[in-house]
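Participant: quick check, what structure comes out for this input:
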Amino acid sequence: MIDKTLRVVLAEDSVVLRDGMTELLGARGCEVVAAVGTAPALLAAVAEHRPDVAVIDIRMPPTHTDEGIRAAVEIRATTPGTGILVFSQHVETAWASRLLADGAAGVGYLLKERVARTSEFVDALHRVAGGGAALDPEVVTQLMRGGRRRPVDALTPREREVLELMAQGRSNRSIAAALVVSERAVEKHVAAVFGKFGLVATEADNRRVKAVLTYLAESGT
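Facilitator: Modelled structure (predicted):
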């Protein structure tokens, strides 16, 4: 029987989800010592509170790409006594591999849509805090395939649509009109594509061209 009060730092950029999870975990006997919405705030909260476990979403402000899991890797290195539970809709194989480079002890990676019961989630939290592992089978499968996956394979359907329109020479405004979304949403998708392709900003920034060339080369177009 689990009787230890678990001290948790929660990192989730959605205010509604963050508040809901805080209430849920409190009702299950956990103490949420900090609930934050950005990666820098997460790092500060972990340094201040030294929680038993940090629950971390992958995509957080400002780019909504991989800030959360980058922070998780940093926490793993600097605060090894804190368990890490990545809780997301996405599998980021490159960063997940880095997170698990020294073994899976004290690490969890669960997909939001595949957690059927609250009790399963809380059990996973305790297991990770105690030095165990909690990895969704889908995460394990993708990690095993990771060495053979192309960057294009990591794109979501929407990111692929945006990239296809970029390849047609369209601007973000034109892409937004074609997909009936906001220009800000397109900017987020473009940033995600750059991140997954490993394209960093330079003084002569031509990442759009490089992204399109990568797409054309890997898709055989």
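Participant: please count neighbours and contacts with C-alpha atoms only from this point.
Facilitator: Noted.
Participant: close enough to count as contact, Ile84 and Val128?
Facilitator: Yes: under the criterion of CA atoms under 8 Å, Ile84 lies in contact with Val128, with a separation of 6.9 Å.
Participant: what ranges do the strands span in this structure?
Facilitator: Assigned by DSSP state E, the chain shows strands spanning 7-11, 31-36, 53-56, 83-88, 107-111, 133-135.
Participant: which elements pack onto the fifth one?
Facilitator: Just to be clear, that refers to strand 107-111. Contact analysis of strand 107-111 by 3 or more CA pairs under 8 Å, 6 or more residues apart in numbering; DSSP states H and E lists strand 83-88, helix 118-129, strand 133-135 as its packing neighbours.
Participant: would you do the same for the sequence below? I want to compare the two.
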Amino acid sequence: MTATAAPRVTVAEDSVLLREGLCRLLAEAGFEVVAAVGDGEQLLQAVGADQPDIVVADVRMPPTHSDEGLRAALVIRARWPSVAVLVLSQYVEERYATDLLAGDTRGVGYLLKDRVADVDTFVDALHRVREGGTALDPEVVSQILARSRRSEPLAGLTPRERDVLALMAEGHSNAGIADELTVSEGAVEKHISGIFGKLDLPAADGGHRRVLAVLRYLEA
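Facilitator: Here you go, the predicted structure:
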């Protein structure tokens, strides 16, 4: 029986201590770290050379420590669409999440750095984006939800539909949402159907309706 190959990861983080900690954590979780770099330019070179399965990148890196990591992530999404990208940020910055989700929404994640300390959550997010899903930090979703309550596009959703949409945005499956809300999967499916209808997301959009619904948060 052939063993499943470990997911290959490139890490981009300018803090040496955090970079080494991420590499150790990933190795212990069963990933293969193929490169670990400290700035956006090195990240692009490493991805071009190694073609990893996943990139984990800090948003802010040298030389200006503004958005170099994010801009490198956007280039990776355009040049190598098969490479999943999970960006890490010290603070909630909704516009970065918006930029990251503006194109193809498959295989992309945005987490706060504090979330790395919750190893299970971090590893789950990595696997989710590698498999083509999305992973948005709950704090980002919470801020978007609070803002959306003052915005017209989502005004028609019920409180329970908002709860379901918030959990969808975090990347939970229907079963996961049912567990979080202590309801049946059938009830979750009805709520999601209601969300799609109220947000005018037709069946023709297929499975991407989940992500499109989250994008309505970001656009609100």
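Participant: re the thing from before, which residues do Ile84 and Val128 of the first structure both contact?
Facilitator: Residues touching both Ile84 of the first structure and Val128 by CA atoms under 8 Å, 6 or more residues apart in numbering: Val53, Gly106, Val107, Gly108.
Participant: under the alignment, what does the third one map to in the second structure?
Facilitator: What that stands for is Val107 of the first structure. Taking TM-score structural alignment as the criterion, the aligned counterpart of Val107 of the first structure in the second structure is Val108.
Participant: surely its match and Gly133 touch.
Facilitator: Yes: counting by CA under 8 Å, Val108 of the second structure touches Gly133, with 6.8 Å between them.
Participant: so those two - more neighbours on which side?
Facilitator: Set Val108 of the second structure next to Gly133 and count neighbours by other CA atoms under 10 Å: Val108 wins out with 29 against 20.
Participant: coming back round to it: so between Ile84 and Val128 of the first structure, which is more surrounded?
Facilitator: Summary of the neighbour comparison: Ile84 of the first structure and Val128, criterion other CA under 10 Å, with Ile84 having more neighbours (31 against 26).
Participant: contact partners for that one?
Facilitator: Ile84 of the first structure touches Val53, Ala54, Val55, Ile56, Ala72, Arg76, Gly106, Val107, Gly108, Val128, Ala129, counting by CA under 8 Å, 6+ apart.
Participant: nearest residue to the first one in space, please, no chain neighbours.
Facilitator: Of all residues not flanking Val53 of the first structure in the chain, Gly83 sits nearest, at 4.2 Å (CA to CA, 6 or more residues apart in numbering).
Participant: now the fifth one
Facilitator: Among residues not flanking Ala72 of the first structure along the chain, Ile84 sits closest, at 6.7 Å (CA to CA, 6+ apart).
Participant: how far away is that neighbour from Arg160 of the first structure?
Facilitator: Plainly put, Ile84 of the first structure is 30 Å away from Arg160 of the first structure if you go by CA to CA, to the nearest Å.
Participant: again with Arg50 of the first structure
Facilitator: Taking CA to CA as the criterion, Arg50 of the first structure is separated from Arg160 of the first structure by 39 Å.
Participant: which of the residues in stretch 39-55 of the second structure are buried?
Facilitator: Judged by neighbour count using 16 or more other CA atoms under 10 Å, the buried positions of stretch 39-55 of the second structure are Asp39, Gly40, Glu41, Leu43, Leu44, Ala46, Val47, Gln51, Pro52, Asp53, Ile54, Val55.
Participant: now the fifth one: closest residue in space that isn't a chain neighbour?
Facilitator: Looking back up the chat, that one is Leu44 of the second structure. Closest residue to Leu44 of the second structure in three dimensions, ignoring its sequence neighbours and counting by CA to CA, 6+ apart: Ala72, at 6.6 Å.
Participant: would you confirm that that neighbour contacts Leu43?
Facilitator: Yes: with contact defined as CA under 8 Å, Ala72 of the second structure counts as touching Leu43 (7.2 Å).
Participant: and Tyr91 of the second structure, how far from Ala187 of the second structure?
Facilitator: Between Tyr91 of the second structure and Ala187 of the second structure the computed distance is 34 Å (CA to CA).
Participant: same check, this time on Ala78 of the second structure
Facilitator: For Ala78 of the second structure, the distance to Ala187 of the second structure under the criterion CA to CA works out to 38 Å.
Participant: next, name the residue at the spatial heart of the first structure.
Facilitator: Within the first structure, one residue has its C-alpha closest to the average C-alpha position: by CA atoms, centre = their mean, that is Ile58, at 1.6 Å.
Participant: spit out the contact partners of that residue.
Facilitator: With contacts defined as CA under 8 Å, 6+ apart, the neighbours of Ile58 of the first structure are His64, Thr65, Asp66, Glu67, Gly68, Ile69, Val86, Phe87, Ser88, His90.
Participant: how many residues are close by the nearest residue to it once chain neighbours are set aside?
Facilitator: The shortest distance from Ile58 of the first structure to any non-neighbouring residue, by CA to CA, 6+ apart, is to Gly68 (4.2 Å). Neighbour count of Gly68 of the first structure, defined by other CA under 10 Å: 29.
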